[in-house]
Each structure stands twice: as C-alpha cells, then as structure tokens.
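> prediction below, plus the sequence it came from.
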Amino acid sequence: MSNKHNTREAIVDTASRLFFTQGYHATGLNQIIKDSDSPKGSLYYYFPRGKEELALTCINRTSEFVAELLRHYAEKQSSTTAMIQDFILEVARKAEETSFEGFVPFSFWVAVETSCVSDELRSACQSVFKDWRDVIMHRLLEEGVDEQIASDKASVIVSLYEGALLQALTCKSTQPLLAAVQVIPAILG
C-alpha cells in the first residue's frame, strides 16, 4: 500500500471520527491534520475544496458502509424482516462491544448539521437515506409488496433505525435497538 493511499485514508478516517464525535462545525481542518499526522498540503492535495469536500467523502463512505451491510444481510436472509432484524442486532452488538464509541446516527451529524452548510451536502445526505431505503425497498419488492407501500415501509425502517440508534447512544444502552428489532415484524408484516 502506498504512502499516498495511507495518508488519504488517515485523513478520511480521522475526519470521519471527528465529524461523528464532535460535529461538522466543531471540527477544524487543523485538528484533522494534527490528529491524522498528515502534512497540511496533503489535505488540500486530496481535498482541494477543503472541509466540505472532505465531509462529502465521509458521507459517501458511511453511506456505502451501511448499504453494504444491509446488502450483506439481504443476501444472507430469506426475508426482509430477518434481514433488518439481523442488521440492527449486529449494530447493537458492535455498539455494546465498543462501549458506544463511534456509533452516531447518520442523521445526527450529517443530515441535521451539514445539510444546512450547502446544497451539495444536503443532496448527499438525501442520497444516503435514499440508498438505504432502496436496499430495503428492493427486498420488499422481491417479496411482492406494492411499490408505494414498499417505499413507505423502507422509509419508516430507516427512521426507526436512526431513532433507535440515537436513543441507544444517548442512554448507552442497546435496549432501544432491541425494541426496534421486536417491532420490525409488525411494520413489515
């Protein structure tokens, strides 16, 4: 692996962690540079438009990570209900395993905080939620659910997951996630 790749990844890893733990506005480029042990020129080399471009990269990375995890459970499970339950249970397991470090709902820092910064960030946030909904909706459509109902149910599931994760983080408890798992059959049934 080249140093260039390592430097870029270190910057993105650090920015993601700081954006998630401190928020977009409270995270400065100098802190990202310092905490990633990267030269200042590297940040602007990889992200010439600065903080906003770096945030877009972090948003896209988070979106793909969650969408990939959803797709993994979609392939593993025979029903959308089991897929979503296993996905949330895995998030609960990892949250507990890490004492809730690094587990922040996407909507908490990105959709609420950064979508006010620019239309480009707002649009990226919309795409994230759409991508996650689409994975769930696609599975529901395969099960024969009407398209509009599948879209609505997928939207509710994303909202339920994000809300349960926010409560879990606030309470430092997996109980809200486990409660969400229990109501999934009623929502998708």
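Looks like it arrived, so ask away.

> going forward, measure contacts and count neighbours with C-alpha atoms only.
Fine.

> isn't Thr27 up against Phe19?
Yes: using CA atoms under 8 Å, Thr27 is in contact with Phe19, at 6.3 Å.

> comparing the two, which residue is more hemmed in?
Ranked by neighbour count (other CA atoms under 10 Å), Thr27 and Phe19 place Phe19 first, with 23 against 17.

> any idea how far the more buried one is from Leu188?
To Leu188, Phe19 is 33 Å away according to CA to CA, to the nearest Å.

> likewise for Ala180?
12 Å.

> now Asp119
From Asp119 to Leu188 the distance is 33 Å (CA to CA).

> kindly report the same for Arg122.
The gap separating Arg122 from Leu188 is 29 Å, by CA to CA.

> what's the neighbour count on the nearest residue to Trp132 once chain neighbours are set aside?
In space, and not counting its chain neighbours, Trp132 is closest to Ala67: 5.6 Å by CA to CA, 6 or more residues apart in numbering. Using other CA under 10 Å, Ala67 has 20 neighbouring residues.

> now do the helix or strand hosting Ala67: which elements does it pack against?
In the assignment (DSSP states H and E), Ala67 maps to helix 51-76. Helices and strands touching helix 51-76, by 3 or more CA pairs under 8 Å, 6 or more residues apart in numbering; DSSP states H and E, are helix 3-22, helix 80-97, helix 119-142.

> repeat the analysis, applying 7 Å as the threshold.
In terms of contacts (3 or more CA pairs under 7 Å, 6 or more residues apart in numbering; DSSP states H and E), helix 51-76 is packed against helix 80-97, helix 119-142.

> what sits up against the last one?
Residues lying outside helix 119-142 but in contact with it, judged by CA atoms under 7 Å, 6 or more residues apart in numbering, are 56, 63, 67, 70-71, 80, 110-111, 114-116, 147, 150-151, 154-155, 158.

> got another one to weigh against that:
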Amino acid sequence: MTEQPEQQKPPRKIQKRTIDGRERIINSAARKFVEEGYKGASLSDIILDADSNKRFFYNQFSEGKRDVARAIMANTLTMNGLVPQRLKIQEIYDIGMILAYRVAREDALLAAVKLSFEFGSYEEYGTPWGDWVAFNTGQLEDAQRQKEIRPHVVPAEQARQLSGFWSGLVLTAIVVDGGLHEVEAHISRGYQNLMAAIAVPEVLPFVDFSVDRGEKLYVSFLESQAQKESAEE
C-alpha cells in the first residue's frame, strides 16, 4: 500500500488571518444585532463593516446571518475568568459579576442577551440560557451540599430565577439608565439581595461582594491568556 503524504497544516499566518477575519464578522454582526435586531440587520452592512467580502463570509458562515447568530450564541456566554473558591456562593456571585463586566463592554455578549428575547427568532439560532441555568444549578447544588444555602432552596428553580433576574437587570438598565454604565452596581445589589434570602447567614460575611470583582477576575484571565499566547509565539 502506497503511503499517503502527510497533510500539511496551513501556515500560521493564514490560520491567524482566517481567525481574525471570522472574529471581525462576528463582532460586526453583534454590533448590528444590538443596534437593529436580528431581522433588521443587513448582511451586506455586516460584511462591509467587517471589511470582508461575500466569498470569505460564506466560507465561514454558509447559512448567512443564522450561522453568525449561532456562533454568537454558542461562544459568548462562557465561564472564562471564573476561579475556584472555597465558598460556592462566592463562585455564583463571581460569574454573575464577570458577565456583568463583559456585557457592558462586549457587543457579542450584549447581542446574545438581546437576541434571546426577540420573540420567535431564537428558533433560528438557539439560546445560551439553558446552559447557564444548568451551570448555576450545579453550583447551587454544590453550595447546598456544603451547607452554604438553606435546605428549602430548590437549586434548579433558583438557577432559573437567577438567570432571569440577571438578564432582566441588563435589559432594564438599557431602558431606565440609557445604557450599561451602572449595570455592575445593579447586578451586585441583586446578588446581595438574593444571597440574603437563600444563603445561611453565617457564611455571608465571608463573601466578597465588591462591585469591581468581576472586572478584576476577568482582566486577570485576559492577562494570563495574553502571556500564554506570547509564550507560544
């Protein structure tokens, strides 16, 4: 049997150009979705804003806007920046604050929030909220096993309420405050109220409810990622 020649990987520069071009399209689409909604956003405007072309676009997103929206939904609501803590309720607060910091600064995450509430459209591109409810359920179950939250709390129900109040505060801030400049303060206060209701009182003094906690954790994560990438080059 004749041996097949080893398939060569694309040069690193070509890979990076492809990744960068794809990222520009996602960011461009996110901005347009935030400003105009999914149905209102023009595909040609997305391509133009991303400094791209139709050939490259459809090579990356064969189903057009639907594929871009799916990419936004699949890749933005991440747990990046979350660091394991002794108290699970600290982790619950931390991820909420990391996402609060990011949603005020990342069009893709804000687009994921807004698109999730465009009635009926999510059937085309999905929603990340089910995954976050499942993640929060696991955290709350761990917290209950560690006797950090009260026995009467039902983790699955509380997780659904938690994601609902988080996203609701984001949307309310946009309408009432005219933007997201105060969203971290609102969400921090929301978590403090929630923890006062569900947590065992003895653990609350040991939870760091700093408004800037999400920023510190996420910036630290980004710095560590940049160091890794620099070391690999």
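That came in fine, so what should we check first? Keep in mind that this is a model prediction, so the values were computed, not measured.

> what residue in the second structure is paired with Asp152 of the first structure?
The alignment partner of Asp152 of the first structure in the second structure, by TM-score structural alignment, is Glu157.

> where's its match relative to Ser163 of the second structure, distance?
Separation of Glu157 of the second structure from Ser163 of the second structure (CA to CA): 10 Å.

> comparing these two, which residue is more hemmed in?
Ser163 (17 against 11).

> any idea how many residues pack against the closest residue to the more buried one other than its chain neighbours?
Nearest residue to Ser163 of the second structure in three dimensions, chain neighbours excluded: Val133, at 6.5 Å (CA to CA, 6+ apart). Using other CA under 10 Å, Val133 of the second structure has 21 other residues around it.

> map Val133 of the second structure across to the first structure for me.
Aligned partner of Val133 of the second structure by TM-score structural alignment: Arg133.

> could you say which helix or strand holds Leu160 of the first structure?
If you go by DSSP H and E, Leu160 of the first structure is part of helix 147-171.

> buried ones in that helix?
Residues of helix 147-171 of the first structure classed as buried: 150-151, 153-158, 160-169 (neighbour count, 16 or more other CA atoms under 10 Å).

> residues in contact with that helix: which ones?
For helix 147-171 of the first structure, contacts defined as CA under 7 Å, 6+ apart pick out 100, 103-105, 107, 133, 136-137, 140-141, 174-177, 180, 187-188.

> related to what we said a few turns ago, nearest to Ser2 of the first structure, of the helices and strands packed on helix 51-76 of the first structure?
Nearest of those to Ser2 of the first structure, taken as CA to CA: helix 119-142 at 29.0 Å.

> rewinding a little: list the buried ones in whichever helix or strand comes after the helix holding Leu160 of the first structure?
Using DSSP H and E, the helix or strand that follows helix 147-171 of the first structure in sequence is helix 175-188. Using 16+ other CA under 10 Å as the test for burial, helix 175-188 of the first structure gives Pro176, Leu177, Leu178, Ala180, Val181, Ile184, Leu188.

> got it, and stretch 130-147 of the second structure?
Trp132, Val133, Asn136, Thr137, Gly138, Gln139, Leu140, Glu141, Asp142, Ala143, Gln144.

> cool, stretch 97-104 of the second structure as well?
For stretch 97-104 of the second structure, burial by neighbour count (16+ other CA under 10 Å) applies to Met97, Ile98, Leu99, Ala100, Tyr101, Arg102, Val103, Ala104.

> once you drop chain neighbours, what's closest to the third one?
So the one you mean is Leu99 of the second structure. In this structure, Leu99 of the second structure finds its nearest non-sequential neighbour in Gly214, 7.3 Å apart by CA to CA, 6+ apart.

> just say helix, strand or coil for the one you found.
Assigned by DSSP: H, G, I helix; E, B strand; the rest coil, the conformation of Gly214 of the second structure is helix.

> ok, now Ala26 of the first structure?
From three-state DSSP, the assignment for Ala26 of the first structure is coil.

> closest to Asp37 of the first structure among the buried residues of helix 175-188 of the first structure?
Comparing those against Asp37 of the first structure with CA to CA places Leu177 closest, at 35.7 Å.

> now the equivalent of that closest one over in the second structure: how far from Ile95 of the second structure?
Structural alignment (TM-score structural alignment) places Leu177 of the first structure against Ile187 in the second structure. Computed with CA to CA, the distance linking Ile187 of the second structure and Ile95 of the second structure is 11 Å.

> residue nearest the middle of the second structure, spatially speaking?
Centroid check for the second structure by CA atoms, centre = their mean gives Leu77 as the closest residue, at 2.3 Å.

> next up, the contacts around that one.
Leu109, Pro128.

> ok, the one 3 residues further on next?
For Asn80 of the second structure, no residue meets the contact criterion (CA under 7 Å, 6+ apart).

> Gly214 of the second structure too?
By CA under 7 Å, 6+ apart, the contact list for Gly214 of the second structure reads Asp94, Met97, Ile98, Tyr101.

> what's around the counterpart of Arg55 of the second structure in the first structure, how many residues?
Arg55 of the second structure maps onto Gly41 in the first structure, with residues paired by TM-score structural alignment. Residues lying near Gly41 of the first structure (other CA under 10 Å) number 11.

> no further queries at this time; thank you.
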